[in-house]
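Engineer: Curious how this folds, go ahead:
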Amino acid sequence: MNDATTSPADSALATRGAALDLLFNVLAKRVPFDDAWDASRPLRALEPRDRAFVRMLVATTLRRLGQIDAAIQGSLNKQGQQLKAVVQDILRLGAAQLLFLGTPAHAAVDTAVELAVARKQHPYKGLINAVLRRLDRERASILAEQDAGRLNTPDWLWLSWRKTYGTALTRAIVETHLGEAPLDITVKANAAAWAERLEATVLPTGSLRRAAGGQVTELSGFDEGGWWVQDAAAAIPARLFGDLAGRDAIDLCAAPGGKTAQLAAAGAQVIAVDRSEKRLVRLSENMARLGLGARVTTVAADATEWRPDAVVDAVLLDAPCSATGTIRRHPDVARLKSEEDVEKLGRIQSRLLYRAVDMLKPGGTLVYCTCSLQAEEGESQITNLLYRRPEMQVVPVTADEVGGLSELLTPDGYVRCTPGHLAEIGGMDGFFAARLRRVG
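Structural biologist: Coordinates of the predicted model:
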């Protein structure tokens, strides 16, 4: 916590310094934002309000990075001028405050210059001051001339999505990425009553939705264990099993446990498998809060190698993926993932799928899902599986199973959600899900 004698100016500088370190770790060291956040020592010395500002500032910088970099380049006296990484990041944070967060110019500019001095970048004080002053003066015209969605989307993602979804839906996806995601909630039962208590809306798919913001743990009923946070799209796959009462299920790559909770709440006895013991501890804590611990057994193992003692009725595989469907919530994904990652992860997904089939009883159901917008991690995986494992057959998902939202279904009967769906009420994560049955 800040000492009582800490001046507001020192506090502001410490806050921007923590943000600068965080941004550097994400963009230069390529550390996922949440991991960088958890490992940041400077953050621990800040007041809760300042930590919240750091999170908002860095997340906004990552979300609007294309616009910010274009604006900075357009404000330099020498077009195409290459800047030192630390100077570039100081300018990025200053630009995010001026262009998108409404920070007063004197606060954003002065702290940026002071931060440059603190990081021994004295020769760049004048440049930083001049660029940020220009951004402040020309803010309206700069933003009016920018194609925000396109600028903030890396080329490989734009081209991939346009090929898969067409220009119109791709445009809807990237426009939705510009805003924060709402808070979605899954309840064990009685959605209408919980919606009233939580001041939320019931979505067609059955999830509850309320505006983002506030502490989740302080919301009504958190300690009662009647609900958990889970994006509306992420809540669909586990519902595709139908009646699970008295059945055995395996949740592969299970942590942090949202889908495990759904399976257990539906009456299944669940084996939750994840390679991370640390993440399984969190899953177990979540199950305990929800009163579902007795229905869940955890196993720390690599799911490509692990074997259950007996085959089961249901297997849910939420496979590791590029997570390009979660960019609204994790804007660092757009900057950290690449086409090479998609290819590498695709090989892992194929191995997991084959293993999952072997865990099923004849007549058992497999639901495969990823929080990715890449067809290579969704539709293509199922096409390959059906070719190599003829005992598996697709069981098409029907519109009534997704709240009547037929636009979420593909002609093959798969679920394909994009952030452009339900855009008028806040959108949803990008998700793919397919349901298959083992016959014979």
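
Engineer: C-alpha only now, for contacts and for neighbours.
Structural biologist: Will do.

Engineer: out of all of them, which helix in the protein is the longest?
Structural biologist: Ranked by residue count under DSSP state H, the longest helix found in the chain is helix 155-176.

Engineer: mind checking how far that helix is from the chain centre?
Structural biologist: 18 Å (CA atoms, centre = their mean, to the nearest Å).

Engineer: What of stretch 427-440?
Structural biologist: Distance, stretch centre to chain centre, for stretch 427-440: 19 Å (CA atoms, centre = their mean).

Engineer: Same question for the longest helix of the chain: list its buried residues.
Structural biologist: Judged by neighbour count using 16 or more other CA atoms under 10 Å, the buried positions of helix 155-176 are 157-158, 160-161, 165, 169-176.

Engineer: try stretch 332-352
Structural biologist: Neighbour-count burial for stretch 332-352 [16+ other CA under 10 Å]: 332-337, 342, 345-346, 349-350, 352.

Engineer: is it fair to say Ser350 lies in a strand?
Structural biologist: No. Residue state for Ser350 (DSSP: H, G, I helix; E, B strand; the rest coil) corresponds to helix; a strand is not indicated.

Engineer: Does it touch Gln381 like I think?
Structural biologist: Yes. Using CA atoms under 8 Å, Ser350 makes contact with Gln381 at a distance of 6.6 Å.

Engineer: Who are the packing partners of the longest helix of the chain?
Structural biologist: Contacts defined by 3 or more CA pairs under 8 Å, 6 or more residues apart in numbering; DSSP states H and E place helix 155-176 against helix 148-151.

Engineer: same thing but at 6 Å, please
Structural biologist: If contacts are counted by 3 or more CA pairs under 6 Å, 6 or more residues apart in numbering; DSSP states H and E, helix 155-176 sits against no helix or strand.

Engineer: Quick one: name whatever helix or strand follows that helix.
Structural biologist: strand 183-187 (DSSP states H and E).

Engineer: Might you calculate how far that following strand sits from the centre of the chain?
Structural biologist: 15 Å.

Engineer: now for it, which elements pack on it?
Structural biologist: strand 208-210, strand 227-229.

Engineer: could I get these as TSV with mean neighbour count and distance to Asp274?
Structural biologist: Converted to TSV, those look like this (neighbours: other CA atoms under 10 Å; distance: least, CA to CA, whole Å):
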stretch	mean neighbour count	distance to Asp274
strand 208-210	22	27
strand 227-229	19	20
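
Engineer: one more to put side by side:
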Amino acid sequence: MPPNPTRSAAFSLLSAVLERRRGLEEALDSLPGTLQPRDKAAAHRIAAAVLRRLGSLDAVLEPYLRREPSPPALQALRIGTAELLLLGTPAHAAVATAVALAPRPFAGLVNAVLRKVATEGPAVLEGLDAARLDTPPWLWSAWHAAYGPKVRAIAEAHVRPAPLDLSLAPGTAAPEGAELLPNGTARLPPGTRITEIPGFAEGGFWAQDAAASLPARLLAVRPGEKVADLCAAPGGKTAQLVAAGAAVTAVEKDERRAGRLRENLARLRLEAEVAVADVIPWAAARRGAFGAVLLDAPCTATGTIRRHPEVQHLRRPRDVPKLAATQAALIEAAAGLVAPGGRLVVATCSLQPEEGEAHLARAAALGLRLDPVRPEEVPGLEAAVTAEGALRTRPDLWGERGGMDGFFVARFTRG
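Structural biologist: Next up is the predicted model:
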């Protein structure tokens, strides 16, 4: 049988991530334009399931493989196993479509292995320690050092598909069926397609994880206040700040990402000045020009694994100190933009302390004073306020509601 278009697309996505080390969103954008949106969404669902459970899937397959097959055959086996054990695809369809994906010399192997997985795999999967197997060892060790026994809850949160979180434009009601979270986020079930929700084209809301909405809220901008949003794309935080009445300059280094930011603001009927520039020289020419500054700094993004499961397969330990150094330079630049008495909020979507808590001492050395987050500012997340007064969210928080991304957020004032 010819390859199924959905499975072929999933195969391309996995090959792009695991063999060519490309991000999943970038790989999605590279799929053929002729692929139907529903096929594209289904391919993403299959690829994401494999990436979330890669360690467990490989452990299920291992007893049936005398040696590791070629990468294309292995991807076909992973797709078939994920469909059989995780996605509820009927056995005959999962096996047949995976066999069609495999290179001809490996078709018999894929067929034989997946038939065994179909009958024996569920019991094997049930007996595995998924949290450990599906988390790269270096991340498990780092999170255990930082969070102790909570590492297991973090890892378990990563294997569950994330819900769709929406930030609502002022005056917009939550979509039908959405749960309104304590921070004002409207939450819909995993797999909900945002473009099919009534009000999308009219700009009534935008996708933004509940945790990602907190930094802009904590900046607490005032109507008419001059605000700089640094490293601003794709624009969710810019939208929050503009919707709150601020006069926002959004700074983004990458022209392509800046274009996406403009497109998002246009759909939302919001206006901001967009500067395509490197933050550091841009800030050096505008010292003290803003009453409030938001910096969501580039990071390893290990706090977003539940939404971007490829992150744990693309990042390496050496990325952490490199990105922490970049963040330190950006914090210094951002501090220079803040007028005396003004405010700076620094955020990273990373679970690594080197990209979060470690920056508190560096900020103090720049003359920034930590403005502690008050528990009443983050209803339902009082336990996420650290002893120092920063905010540390984790994927296991609000677990009964579907969790949230891992963020570090700190608010400072300039003397």
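
Engineer: Send over the TM-score of the superposed chains.
Structural biologist: The TM-score (TM-score structural alignment, normalised by the length of structure 2) is 0.96; 413 aligned residues with a CA RMSD of 1.6 Å.

Engineer: Nearest to Pro256 of structure 1 among the helices and strands packed on strand 183-187 of structure 1 would be which one?
Structural biologist: Each of these was scored for nearness to Pro256 of structure 1 using CA to CA, and the closest is strand 227-229 (10.8 Å).

Engineer: mean distance, the closest one to its aligned residues in structure 2?
Structural biologist: Aligned to structure 2 and superposed, strand 227-229 of structure 1 gives a mean residue distance of 1.6 Å (mean CA distance after the TM-score superposition for structure 1).

Engineer: neighbouring contacts of that strand?
Structural biologist: Strand 227-229 of structure 1 is contacted from outside by 184-187, using CA atoms under 6 Å, 6 or more residues apart in numbering.

Engineer: Check stretch 323-333 of structure 2 too.
Structural biologist: Residues from elsewhere that reach stretch 323-333 of structure 2 (CA under 6 Å, 6+ apart): 280, 283, 297, 299, 355.

Engineer: Most neighbours among those, please name it.
Structural biologist: Glu355 (28 neighbours; other CA atoms under 10 Å).

Engineer: Now which residue in structure 2 aligns to Asp318 of structure 1?
Structural biologist: Matched by TM-score structural alignment, Asp318 of structure 1 corresponds to Asp296 in structure 2.

Engineer: Quick check, its match in contact with Ala347.
Structural biologist: Yes. Assessed by CA atoms under 6 Å, Asp296 of structure 2 is found in contact with Ala347 at 4.7 Å.

Engineer: separation between the spatially most central residue of structure 2 and Val17 of structure 2?
Structural biologist: Centroid-nearest residue in structure 2, with CA atoms, centre = their mean: Thr304, separated by 3.1 Å. The gap separating Thr304 of structure 2 from Val17 of structure 2 is 16 Å, by CA to CA, to the nearest Å.

Engineer: What of Leu54 of structure 2?
Structural biologist: Computed with CA to CA, the distance linking Leu54 of structure 2 and Val17 of structure 2 is 12 Å.

Engineer: can you check Gly23 of structure 2 too?
Structural biologist: Counting by CA to CA, the gap from Gly23 of structure 2 to Val17 of structure 2 is 6 Å.

Engineer: now swap in Ala334 of structure 2 and tell me
Structural biologist: Counting by CA to CA, the gap from Ala334 of structure 2 to Val17 of structure 2 is 33 Å.

Engineer: Ile280 of structure 2 now?
Structural biologist: Computed as CA to CA, the Ile280 of structure 2 to Val17 of structure 2 distance reads 31 Å.

Engineer: Provide a list of residues in contact with the equivalent of Leu166 of structure 2 over in structure 1.
Structural biologist: Here Leu166 of structure 2 is matched to Ile185 in structure 1, going by TM-score structural alignment. When contacts are counted by CA under 6 Å, 6+ apart, Ile185 of structure 1 touches 207-208, 228-230.

Engineer: Please repeat the previous calculation with a cut-off of 7 Å.
Structural biologist: Applying CA atoms under 7 Å, 6 or more residues apart in numbering to Ile185 of structure 1 gives the contacts 207-209, 227-231.

Engineer: repeat for Lys237 of structure 2
Structural biologist: 213, 216.

Engineer: got it, and Leu13 of structure 2?
Structural biologist: Counting by CA under 7 Å, 6+ apart, Leu13 of structure 2 has contacts 24, 27-28, 47.

Engineer: if we can go back for a sec, neighbour-wise, which of Ala334 and Val17 of structure 2 wins?
Structural biologist: Ala334 (28 against 21).

Engineer: so which helix or strand takes in the more buried one?
Structural biologist: Using DSSP H and E, Ala334 of structure 2 falls in helix 319-337.

Engineer: Could you tell me where the helix or strand following that helix falls in structure 1?
Structural biologist: Next helix or strand after helix 319-337 of structure 2 toward the C-terminus (DSSP H and E): strand 338-348. Using TM-score structural alignment, strand 338-348 of structure 2 lines up with residues 360-370 of structure 1.

Engineer: Other residues contacting the matching stretch?
Structural biologist: 237, 311-319, 321, 378, 431-440.

Engineer: Show me just the buried residues among these.
Structural biologist: Among the contacts of stretch 360-370 of structure 1, those buried by neighbour count (16+ other CA under 10 Å) are 237, 311-319, 321, 378, 431-438.
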